[in-house]
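Colleague: Please find the sequence and the predicted model below.
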Amino acid sequence: MSIIYLIRHAQASFGQANYDRLSDLGQCQAKILADHFQALDLEFDAIYSGGQLRHEQTLAAYLKKFSKPENAMPPVHKTDAFNEYNSENILKTLIPEMIRDDAAFETDVTMMLADKRSFQTVYEKVMRKWINSENPANNLGTWKTYSNRVRTGLDEIMASAGAGKKIAVFTSGGPISVCVQKALSLSDGNTLQLTWQIMNTSITRLKYSGNQMALFGFNDVTHLEIAKDEQLLTYR
């Protein structure tokens, strides 16, 4: 049996002009995660990373901790298969359309950046519309295309890594939820709901042999909980 460790990136810069970089808290979370792996003496046989900066920065903390002359680090495979969907474009495209259909929706939209609950309300409604759209506007791409991309990336890892391996994938909540969907045969709607629960630097583990796969652990943030600082426990 081999194990794939799906690692969600540390906290990014929510509400800033450039979301795709770690916040100061995110840098701290990434270091705690790397320290945790070191304490477990956990070294990976293969490492994969999505191509977004927040993935790379979270991975960098691990590489900094383990990159020593006596450690032969495996190469890092960067792949767009584990990139997050472009939520900014989805929001910008679908929100105006949804306001035209429901004027009351604009109230939550005007408050979404100042109020976390309003943001989540808007975000969930928009994402539900997107995953149920077969032909979304402005070439957004479909949920099906996105999830198939992630599944293909996961299948390629399973086919190439071999038996008895430990593989790390530094990615985002969306790809992690799709991988769990594949393992548990979840509906698209339930998969979307699962996405909201995936915490920053959480570890989700999949065991596999051949093309058979099972969920072995989900959304583990023990490394953050040990610090006994609730500010470290974040979703975005």
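Modeller: Great, that's in hand.

Colleague: rest of the way, CA atoms for contacts and neighbours
Modeller: OK.

Colleague: Please enumerate the helices of the protein.
Modeller: Along the chain, counting by DSSP state H, helices occupy 24-39, 53-66, 87-101, 105-111, 116-131, 143-161, 173-184, 188-195, 222-225.

Colleague: And the first one, what's buried?
Modeller: When neighbours are counted by 16 or more other C-alpha atoms under 10 Å, the buried residues of helix 24-39 are found to be 25-37.

Colleague: Turn the residues you listed into CSV, including distance to I226.
Modeller: Shown next, in CSV, are these (distance: C-alpha to C-alpha, whole Å):
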residue, distance to I226
L25, 16
G26, 16
Q27, 17
C28, 14
Q29, 12
A30, 14
K31, 14
I32, 10
L33, 11
A34, 14
D35, 12
H36, 10
F37, 14
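
Colleague: Contact partners for G217?
Modeller: I203, T204, R205, L206 (C-alpha atoms under 8 Å, 6 or more residues apart in numbering).

Colleague: can you pull the contacts of the residue minimising distance to the centre of the chain?
Modeller: Nearest to the geometric centre of the chain sits S172, at 1.4 Å (C-alpha atoms, centre = their mean). S172 is in contact with I7, R8, H9, H55, F82, N83, E84, counting by C-alpha under 8 Å, 6+ apart.

Colleague: Pick the one among those residues closest to E156.
Modeller: Set against E156, the nearest of the contacts of S172 by C-alpha to C-alpha is F82 (11.9 Å).

Colleague: contacting residues for the residue lying closest to that closest one once chain neighbours are set aside?
Modeller: Distance criterion C-alpha to C-alpha, 6 or more residues apart in numbering; nearest residue to F82, sequence neighbours excluded, is G50 at 4.6 Å. By C-alpha under 8 Å, 6+ apart, the contact set of G50 is E56, K78, T79, D80, A81, F82, N83, V169, F170, T171.

Colleague: Write the PyMOL selection for whichever of those are buried.
Modeller: The buried residues among the contacts of G50 can be selected in PyMOL (16+ other C-alpha under 10 Å) with this line:
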select buried, resi 56+78+81+82+83+169+170+171
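
Colleague: And here is the other one:
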Amino acid sequence: MVEITLVRHGQAQTGAGDEESYDRLSDLGRTQAQWLGQHFKATERTFDHMICGTLKRHIGTAKAIQENLPLEIQQDPRLNEMDYFGLAKSLEETHAVQFPTDRESFITHVSQILTVWQSGEIASHLETFEAFQTRTKAIIDMAENLGGRVLLVTSGGFIGMAMRILLQLEVRSYANVLLQIHNTSLHRYVKAGDHLVLDAFNAIPHLEMPDRAFARTYI
């Protein structure tokens, strides 16, 4: 049996202008992750492996889940997010596209970045689109080979790229998927025959109660 569950990190520092400032869970983000761990415990959801990226928001989310899910946390930098702030800076320098200041402008911005990134029109010192795609596939392959139930704590861009690979999405569809990913949402793939198939997308069972509506965040 193979089951791979990807979890996006809890809310980080909304409004930050660079990766260092962004890469830390907010109080709400920590609570979201704790609630997810409590949900796993209440529903007796078990995993054989928990692996997170090496970013602070990934580790913080994994540790908050671990409070109710006694499982060793492994770290793997291949689960880390794309350098969105670096890509945004390059896009501004090469195409005069300003960093978004609200969700509406962010929607357009994501599609612009992914399109330019894929075509190679981004600063040469940044990770290429192909390299990001390759490391995403590598960690998914590793999780598949581990077998059992594997929990991966990562970021929205990685989750969207995994979906692009497994569902063969075009870049525009990848952008649309990425924009809708909730903080601490669940995305599950199960193996059917020789293929991984999508079993759940953007699930937030730990946030469905009316009194937790405020905690359903994208950024």
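Modeller: Arrived safely, thanks for sending. Predicted model only: the values in this text are computed from it and were never measured.

Colleague: For the two chains, what TM-score is obtained?
Modeller: TM-score for the superposed chains, counting by TM-score structural alignment, normalised by the length of the second structure: 0.90, backed by 216 aligned residues with a C-alpha RMSD of 1.9 Å.

Colleague: Dump the contacts of S172 of the first structure to JSON lines, plus distance to K65 of the first structure.
Modeller: Shown next, in JSON lines, are those (distance: C-alpha to C-alpha, whole Å):
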{"residue": "I7", "distance to K65 of the first structure": "16"}
{"residue": "R8", "distance to K65 of the first structure": "18"}
{"residue": "H9", "distance to K65 of the first structure": "16"}
{"residue": "H55", "distance to K65 of the first structure": "16"}
{"residue": "F82", "distance to K65 of the first structure": "23"}
{"residue": "N83", "distance to K65 of the first structure": "24"}
{"residue": "E84", "distance to K65 of the first structure": "26"}
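
Colleague: Quick check: buried residues in stretch 108-125 of the first structure?
Modeller: Those would be D108, V109, M112, S118, F119, V122, Y123, for stretch 108-125 of the first structure by 16+ other C-alpha under 10 Å.

Colleague: By neighbour count, which of the contacts of S172 of the first structure wins?
Modeller: H9 (32 neighbours; other C-alpha atoms under 10 Å).

Colleague: That one against F170, yeah?
Modeller: Yes. H9 of the first structure lies in contact with F170 (C-alpha atoms under 8 Å); the separation is 6.5 Å.

Colleague: give me the number of residues near D23 of the second structure?
Modeller: For D23 of the second structure, the neighbour count with other C-alpha under 10 Å is 18.

Colleague: ok, now M1 of the first structure?
Modeller: 14.

Colleague: what sits against Q11 of the second structure?
Modeller: L25, S26, L28, G29, R30, Q32, N183, T184, T217, Y218, I219.

Colleague: One more: R128 of the first structure?
Modeller: Counting by C-alpha under 8 Å, 6+ apart, R128 of the first structure has contacts G189, L192.

Colleague: Quick one: map it onto the second structure.
Modeller: Matched to the second structure by TM-score structural alignment, R128 of the first structure sits across from T115.

Colleague: And V221 of the first structure, by the same measure?
Modeller: Matched by TM-score structural alignment, V221 of the first structure corresponds to I204 in the second structure.

Colleague: was I right about that match contacting R188?
Modeller: No. Contact between I204 of the second structure and R188 fails when scored by C-alpha under 8 Å: they sit 12.0 Å apart.

Colleague: where's the aligned residue in the first structure for E127 of the second structure relative to M199 of the first structure, distance?
Modeller: Correspondence of E127 of the second structure to the first structure, assessed by TM-score structural alignment: G141. Distance from G141 of the first structure to M199 of the first structure, counting by C-alpha to C-alpha, to the nearest Å: 26 Å.

Colleague: For these two, indicate the residue with more neighbours.
Modeller: Remark: of G141 of the first structure and M199, M199 carries more neighbours, 23 against 18, as counted by other C-alpha under 10 Å.

Colleague: L184 of the first structure: neighbouring residues, count only.
Modeller: Using other C-alpha under 10 Å, L184 of the first structure has 13 other residues around it.

Colleague: so it touches M213, yeah?
Modeller: No. Checked against C-alpha under 8 Å, the pair L184 of the first structure and M213 is beyond contact range at 9.1 Å.

Colleague: which neighbours do H9 and F170 of the first structure share?
Modeller: Shared contacts of H9 of the first structure and F170, counting by C-alpha under 8 Å, 6+ apart, come down to H55, T58.

Colleague: any idea what sits nearest the equivalent of A12 of the first structure over in the second structure, other than its immediate chain neighbours?
Modeller: Under the alignment (TM-score structural alignment), A12 of the first structure pairs with A12 in the second structure. Of all residues not flanking A12 of the second structure in the chain, L25 sits nearest, at 4.2 Å (C-alpha to C-alpha, 6+ apart).

Colleague: got it, and G60 of the second structure?
Modeller: Ranked by C-alpha to C-alpha, 6+ apart and with sequence neighbours excluded, the top spatial neighbour of G60 of the second structure is L25, at 6.8 Å.

Colleague: Relative to T171 of the first structure, how far out is whatever residue of the first structure lines up with that neighbour?
Modeller: Correspondence of L25 of the second structure to the first structure, assessed by TM-score structural alignment: L22. Per C-alpha to C-alpha, L22 of the first structure is found 13 Å from T171 of the first structure.

Colleague: cool, and T93 of the first structure?
Modeller: On the measure of C-alpha to C-alpha, T93 of the first structure and T171 of the first structure end up 24 Å apart.

Colleague: cool, N190 of the first structure as well?
Modeller: Applying C-alpha to C-alpha to N190 of the first structure and T171 of the first structure gives a distance of 20 Å.

Colleague: can you tell me which strand in the second structure is longest?
Modeller: Taking DSSP state E as the criterion, the second structure has its longest strand at strand 195-203.
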